[in-house]
Structure formats: C-alpha cells, structure tokens
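K.L.:
fold the following for me, if possible:
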Amino acid sequence: MKNRTTTRKVWGLGVALMIMGTVNAQQTGKLTLTKTFIDKNLREAIAQYHTLIKRVPGDVLPRTYIKANDSLVTAKSNTWIAGFYPGTLLYLYEYSKADGLLAEAEKRLRLLEKEKDNKGTHDLGFMLYCSFGNALRLTGNTHYRDVLLTGAESLASRFNATVGCIRSWDHNGDKWKFPVIIDNMMNLEFLNWASRVSGNPKYAEISTIHANTTLKHHFRADNSSYHVIDYDPETGVVRNKHTHQGADHESAWARGQAWGLYGYTMMYRDTQNENYLDQARKIAAFILDNPSLPEDGIPYWDYSVSGADVPRDASAAAITASALLELSELTTGTESLRYLRNAERILTSLSSPAYKASIGSNGGFILEHSTGHFPANSEIDVPLSYADYYYVEALMRYQHLLNQ
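P.N.:
Here you go, the predicted structure:
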C-alpha cells in the first residue's frame, strides 16, 4: 500500500472497511460516469424493486424469473442466495432513504435470522453479511450485530485446521471428501468483521489461513482459478482440482474468476497483506487481457468459450465491476486508472438496454442475461438476485467516488 493519509469508512459487501483516502481518479479528474448516470440507474433500480416487492411471497426470497410463463422462482432462507434481496433493498434504501424499502428488507431479515445457527453451509457471508451487515451499518440496531456474531461462529465451525480451509459443500460425498470452492473467498469478509467487532482474533485467523491455502492451491500458472479443490480432511493433501460449474475442469468459469478478484481485493483491504494485492492484480490481468472477453466487458459464462450463441454472465460482470472499483482505490497511477476505466465500461454496458430490463418487465429484477450453472442446464440467460446485488453495490461505490 502506498504511503498516504487514509480514513476508514464502513462500506463494501455488507459491513466492510473500504479505504477511502486520496481518491486517485478524482486527483486526475478521470471519473467519466456522471452523477446523472448513477442517479438515473439507482432510481430505475428502485422502480424495478417496487415491482419485485409486489411479487415475492412472504415466506421466501426471490431467486430468478422465467419470462416464458411469467413466473417468479423463489428460494427458502437456507439457500445461498437468500441474503441478496434484502441486501439490495438496503443499498437502495441507503441511496433513497425510502422507508418502504427498509421495511421490506427488515421483513426478510426476520425470515432469514434463524440461519445464524446454520452450520451446514459455508455461505453465511452471502446469507447474513450482505443482509444483516448492511442493516447494522445503516440502522445501528445492535440485535443485528448479535445475529452476525452468532453466524460468524457457525461459519467458523466448518474450518478444518489440517486442511487450512473452511469446508464448502457437504454433498457429492462420492466425488469429494473436503471440497473448497473459490466462491468461499467471499465469505471471509464476514469473519474479518467478526474479529474486529468481537475482539476475538480467531475469526480473522481462520480467514487468513483459508485465503493462504486457497492462494496456494486454487490458481493455475495463468492466474485463472479452479472452481473446486478437494482435500483429504485427514492429511490436507489435494485430491482433485475440478471446475464444477465451468466448461471443463481446466476451464476458467467466469463467475469463479470474479469471486477470486473480489475476494483477494477485499483481503488486501482488510489485512494490508501485499500477497493478496498481488493476487488481485494477477486475476484482474487474466480477466481484462483475456482474448475471449467481449468488447462490452460482459464475459461469456466461461472464459474458454465464445461466440454469438454462447450465453453471457451479467452476474460475473457486476461482481467484477464492484471489485475493480475497490481495486482502483487500493492502487495508484495508470494501474488504478485501468481498473477504474474497465469498471466504468462494465457499468455502462450493464446499464444499457442490452442488459438492463425496462421498468416493470423482467419480473422486477434489474439485470438480464446472467448464467447460473450452465453444465446443469440451470438458470441460463436469466435474471439473478446476486447480479442485481453486485450491480447496485457497484453503482453505490461509484457514487461514493463522485462524492469525495
């Protein structure tokens, strides 16, 4: 990290600390998206979510939408995507201060709260930190702090010291003994927060060990990432290197690369460990220099495939844009500017009619053209709740840059 005076501001995925010191882009007058652009897209996102709010039953969370039969696909509170809908509502409330958005978010938090005791998933960062984390940040309600700390303990229970990782999945025992997916990097921010707030270093120690183990085993020579590394829980030895949701085991699944970029950028912000910044730079280079990346910056669902008929993944693009905005703030000069420019390119594309739905359409979701799990023929070319979440987060991060 370059020497400079910095202040810490609560921000990021749920409740995070984003270093908001000297804004490199503004130093050089290089922010190209306008306040009008950001305001327009956030206002339209709010309008869309008012459509979505009317469609969501009281006991579930929205996942995606099927245009062919105008049906909303929902999920229970124990599903990994459960935190994104209330999290998006809370970001939009932060922007607008509209009480109706907060009330709807808090209604879903009550549904989600029991997952604080769920020790059967590694996704508690997504589920609780994106939702209760943002709620705590915006309301100061200490009950949300207690929910989060209980959830962090549940997440920590999945850590295996021999492996040096938090176990991801409990399914497919015939294939994997101790699977760890690149997505799990996203849940480490929750643990970092828990150590800062509780004063217990255990959570941050688990987070750091997991990040280091992932750094050692998940990445190929070209800095792309496998999706799943399977370990022997008794010895810690790597058994398999797989890409479960990609084109093949040696391919670069687009959303997985985005998770890695976001995760290591966040880990550098939280720890100042230069190894994490170095890895974030390498992942960014793999993504931005990839010959299969389309001109509009929205990747195909896997970096090994391309073509007019190959589905894009707007969710991977939204995650990447949010990560690049933060990475631009943790670097300087032409490097920072490159990350900023590419984030702007992605946000411009996602905000165009090619990817953003017209108000009242798309079941109330903001973005179109995401891909969930292509090999399983699941959620292909559809809206997804997490695409909306990271798109809105990126818009909010850009608004903060404009306000500096």
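
K.L.:
from here on, contacts and neighbour counts on C-alpha atoms
P.N.:
Fine.

K.L.:
contacts made by the helix or strand Arg239 falls within with the rest, please.
P.N.:
Applying DSSP states H and E as the criterion places Arg239 in strand 238-242. Contacts with strand 238-242, where a contact means C-alpha atoms under 8 Å, 6 or more residues apart in numbering, come from Trp176, His218, Tyr226, His227, Val228, Ile229, Asp230, Tyr231, Asp232, Asp248, His249, Glu250.

K.L.:
does Thr83 touch Asn134 like I think?
P.N.:
I think there's a mix-up here, since residue 83 is Gly and not Thr. No - assessed by C-alpha atoms under 8 Å, Gly83 is found out of contact with Asn134, at 10.2 Å.

K.L.:
nearest residue to the middle of the chain?
P.N.:
Nearest to the mean C-alpha position of the chain, by C-alpha atoms, centre = their mean, lies Ile319 at 5.3 Å.

K.L.:
moving C-terminal of the host helix or strand of that residue, what's the next helix or strand?
P.N.:
Ile319 belongs to helix 314-329 when assigned by DSSP H and E. Next in sequence after helix 314-329, counting helices and strands by DSSP H and E, comes helix 333-350.

K.L.:
one more to line up against the first:
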Amino acid sequence: MKKTFSLFLAISAITLSSFAKSNQEDPTYDWFKKTTEVIHFQLNKAAQTYQPGKNPRSVNPNGTVRLAGLTDWTTGFFPGSLWYGYELTGDKKLAEDAKKFTLALDSIRNIKNTHDVGFMLYCSYGNAYRITGDKTYLPALSDGAANLYARFNPKIGVIRSWDFPWWNYPVIIDNMMNLEYLYWGAKQFNKPEYTNAADTHALTTLKNHFRKDFSSYHVVDYDPATGKVLRKATHQGLTDESAWARGQAWGLYGYTVCYENSKNPKFLQQAENIAKFIMNNPRTPKDKIPVWDYDVHNALETDELAPRDASAAAVIASALLELSTQVKDGQKYIDYAEEILKSLSSDAYLAKPDENSYFLLKHSVGAFLYNSEIDTPLDYADYYYLEALKRYAEIKKIQL
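P.N.:
Down below sits the predicted model:
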C-alpha cells in the first residue's frame, strides 16, 4: 500500500507541474486539479492491469471486472480514454499505452454486422490519428467507415443498427453517435457519399424518432421494402413511451455533431430542443445526474428501481459543451455542463485512487431491464467524462 500511495504522490506531482500559476488563482482550479490527479493515477494503473484486446468494460456484482473483447461494442472506449488521459495530463506513458491498446483492435476493421464500428474504431483509432497524425491508423479507419456506410439503405434513408432477426430494419437513437465517423471519413477519404448518408440518416431520424416534447424513442423498426415505420419501441428504456436517459443524451450529442459538420439549421434546432428537454426536466435530480430513465418515477415508486446513470450525464456534459461553441448564447450550456462535471468529480461519483477497479466514475447503468450493469462503472461513462473535461478545459482556457 505504501508503494501505491508513493506512486500516487509522484504522479500527482507531475500533474500539478503541468498547470500554470494563473490557474491557481481561478476557483475552477481546485476541483479540476484534483480530478486530473485521480484520472492520471487510475488510467496509469488500469493500463498496467489490463491487457490489450481485453479492455475493462464494467464491474460485475461479485466484484470481478467484465472485459470487452474485440467484438464488444464498447471495446474502443478504453483506448480512447487513454488518449484523452494523455491530452489532459501530458504523460507520454499514457500515449504509449494508448497506442498499444488501440493497435490491438485492428481486426475490428473487418466487422460488418453492426453500426457500432463507429464507437469501436472512431473512439480509439480516430483519437489516435487526431492526436498523432500517424497514418498507420488510417487503413483500419478507412475499412471501418466503408463498412458503416455499407449499412446505409438509401430507400429507407437510414443506417441499419442491428442484424437481430426479431427486428425487420431496426434503427436506434444510439446510431446518431456514429455519424461523426462518416462525416470525418467523407473528408479524410474523399467520400461525399458518406456525408449524404449521415445527413439523410439524421433527417429521417429527426422525422421518426422524436415525440412532441423532443424526447426520443429508443428503437424505430422500418419495413426494409417500403421504408414504412412498423414500430416505435425500446430495448433499454423503461417502456416504449419513456425517455431512456442515455438515449436522450445520444440524440443531443448526435445532432450537435450533425450541425457542426453540415451547418443544417434543422440539426441545430433539434439539438437545442433536446437540450431544453434535458435541462428543464422536472425529474432531473439537483446534482444534474439523471436517473437511468426520465420516466421511472412516473411508473415506479421504489428508489431502488431508480439508480443514477453517470454515463448519460457524461454524454450530456460533453454534448452541451460542444453545443455551446455552435451558438451565440452558449453560456447556459457551459453552466449546466459545469454543474454536471462538478457533480461527477465529487466524492459521490469519482473513484478514489486505487479503487473502483481503476475505473474513474461510479454509478452508471447499462441495461436496467436486463439486470445488466446496474450501479456500476462503465467504460463509456469514463470516455465521455474525459472528453467533457477536455472540452471544458479548452473553453475555460485551463492550461494543461
């Protein structure tokens, strides 16, 4: 234990030295500094503990770590977290580990049966190329983008999410997150058809996925022959008509990205409408960390059935910070995201060094209805938390 604590002190000293003196006069400095110290320690320990190709996904009820293999939709998040950790701390060891964990995912470039290649490759290889400019990462990104685009059906106007046989042509709101990969691929590989697919998918989703209050259905199932909507349902929310919290976050993030890339005002308006639904929701707890489904209190009275979802909060914070840069009056989005980040960085949600199996955040929910990953760390919660912190630092001009 003494060795571990000494390592923590050494890492903390390195992290502290990266902050300019001007930051010490800023009240933002204290919580952000503490958070960065914990991040630095936990990511270093995680990189030493886990093996490339078997990335930490969550913690099982018995305390063992659930690992993500090469076909797991979450497997790109841990390498991506290491890349963000490198950007937040400047620790070159994290960059070395990030490269090692990223390159272990090379075979994902051949996966064709899911839209999740966006999460799997763009969060890992995409960040690797963005940060390093190393063209070694491009072939896998090129193949993955081509496979994602191949799932686009121009007759229906959407990218198929799953190949599950119990759906006809399912599209989930999560799919909005992977459009960023197509927009990037269109520019990087000179594929304008990728941009058209992303724009068309976003427009079709805008038409069919949202209710009058701008909350979103989780799944819309289409007739592959006619494009007719057959069913609007859920796979992870409380009910077909409820507002699954992470689903609302996916939509907010996705339309922010779509506007940033297309400048279509419909996408900006949709992002702001979803933001209003989230920010003005009377069921949002005071600390701004939502319950796993916004409608859970309408149907259920027991608090045990209403755990918080830090992953939804992290995605919301990151999306709002990006949205703030796209509008003239973005301060309200910055302020709300800051409240989320301060809550996530508090002792209630942020792990202490050497705890939580080296994940950063506690208290996320994967799939409540399936009794899967309830009130546990999640790799994508950590990823979007780190992304949000990086965006926050850029907006606040915190020198890293």
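
K.L.:
overlay them and tell me the TM-score.
P.N.:
Overlay of the two chains. TM-score (TM-score structural alignment, normalised by the length of structure 2): 0.89; 368 aligned residues with a C-alpha RMSD of 1.4 Å.

K.L.:
quick revisit: next up, the contacts around the counterpart of the residue nearest to the centre of structure 1 in structure 2.
P.N.:
Under the alignment by TM-score structural alignment, Ile319 of structure 1 pairs with Val315 in structure 2. Shown in contact with Val315 of structure 2 (C-alpha under 8 Å, 6+ apart): Arg246, Ala249, Trp250, Tyr253, Ala381, Tyr384, Tyr385, Ala388.

K.L.:
number of residues surrounding the closest residue in space to the second one that isn't next to it in sequence?
P.N.:
Looking back up the chat, that one is Ala249 of structure 2. With sequence-adjacent residues excluded and distances taken as C-alpha to C-alpha, 6 or more residues apart in numbering, Ala249 of structure 2 is closest to Ile316, at 5.1 Å. Applying other C-alpha atoms under 10 Å, we find 33 residues neighbouring Ile316 of structure 2.

K.L.:
give the contact list for Ile316 of structure 2.
P.N.:
By C-alpha under 8 Å, 6+ apart, Ile316 of structure 2 lies in contact with Ala249, Trp250, Leu252, Tyr253, Ala337.

K.L.:
run the last query once more with 10 Å
P.N.:
Taking C-alpha atoms under 10 Å, 6 or more residues apart in numbering, we find Ile316 of structure 2 in contact with 245-246, 248-253, 275, 278-279, 288-290, 310, 322, 333, 336-337, 340, 384-385, 388.

K.L.:
now Ala306 of structure 2
P.N.:
The contact partners of Ala306 of structure 2, by C-alpha under 10 Å, 6+ apart, come to Pro290, Val291, Trp292, Asp293, Tyr294, Asp295, Val296, His297, Leu300, Val365, Phe368, Asp375.

K.L.:
in the stretch 51-200 of structure 1, which spans are helices?
P.N.:
84-96, 99-112, 124, 134-139, 142-156, 188-198 (DSSP state H, counting those that start in this stretch).

K.L.:
which of the ones you listed sits most buried?
P.N.:
Stretch with highest mean neighbour count among the helices of the stretch 51-200 of structure 1: helix 124 (a mean of 33; mean count of other C-alpha atoms under 10 Å).

K.L.:
can you give me the strands in structure 1?
P.N.:
Remark: strands assigned in structure 1 by DSSP state E are 8-11, 16-19, 61-66, 71-75, 159-160, 165-166, 179-181, 228-231, 238-242, 370-373, 378-382.

K.L.:
in helices, which of the contacts of Ile316 of structure 2 fall?
P.N.:
Among these, the members falling in helices (DSSP state H) are 245-246, 248-253, 275, 278-279, 310, 322, 333, 336-337, 340, 384-385, 388.

K.L.:
the helix holding Ile319 of structure 1 vs structure 2, average distance?
P.N.:
With the two structures superposed, helix 314-329 of structure 1 lies on average 0.5 Å from its match in structure 2, counting by mean C-alpha distance after the TM-score superposition for structure 1.

K.L.:
chain center to that helix: distance?
P.N.:
9 Å (C-alpha atoms, centre = their mean, to the nearest Å).

K.L.:
now stretch 65-76 of structure 2
P.N.:
The answer for stretch 65-76 of structure 2 is 15 Å, by C-alpha atoms, centre = their mean.

K.L.:
in structure 1, what residues pair with that stretch?
P.N.:
The aligned range for stretch 65-76 of structure 2 is 72-83, by TM-score structural alignment.
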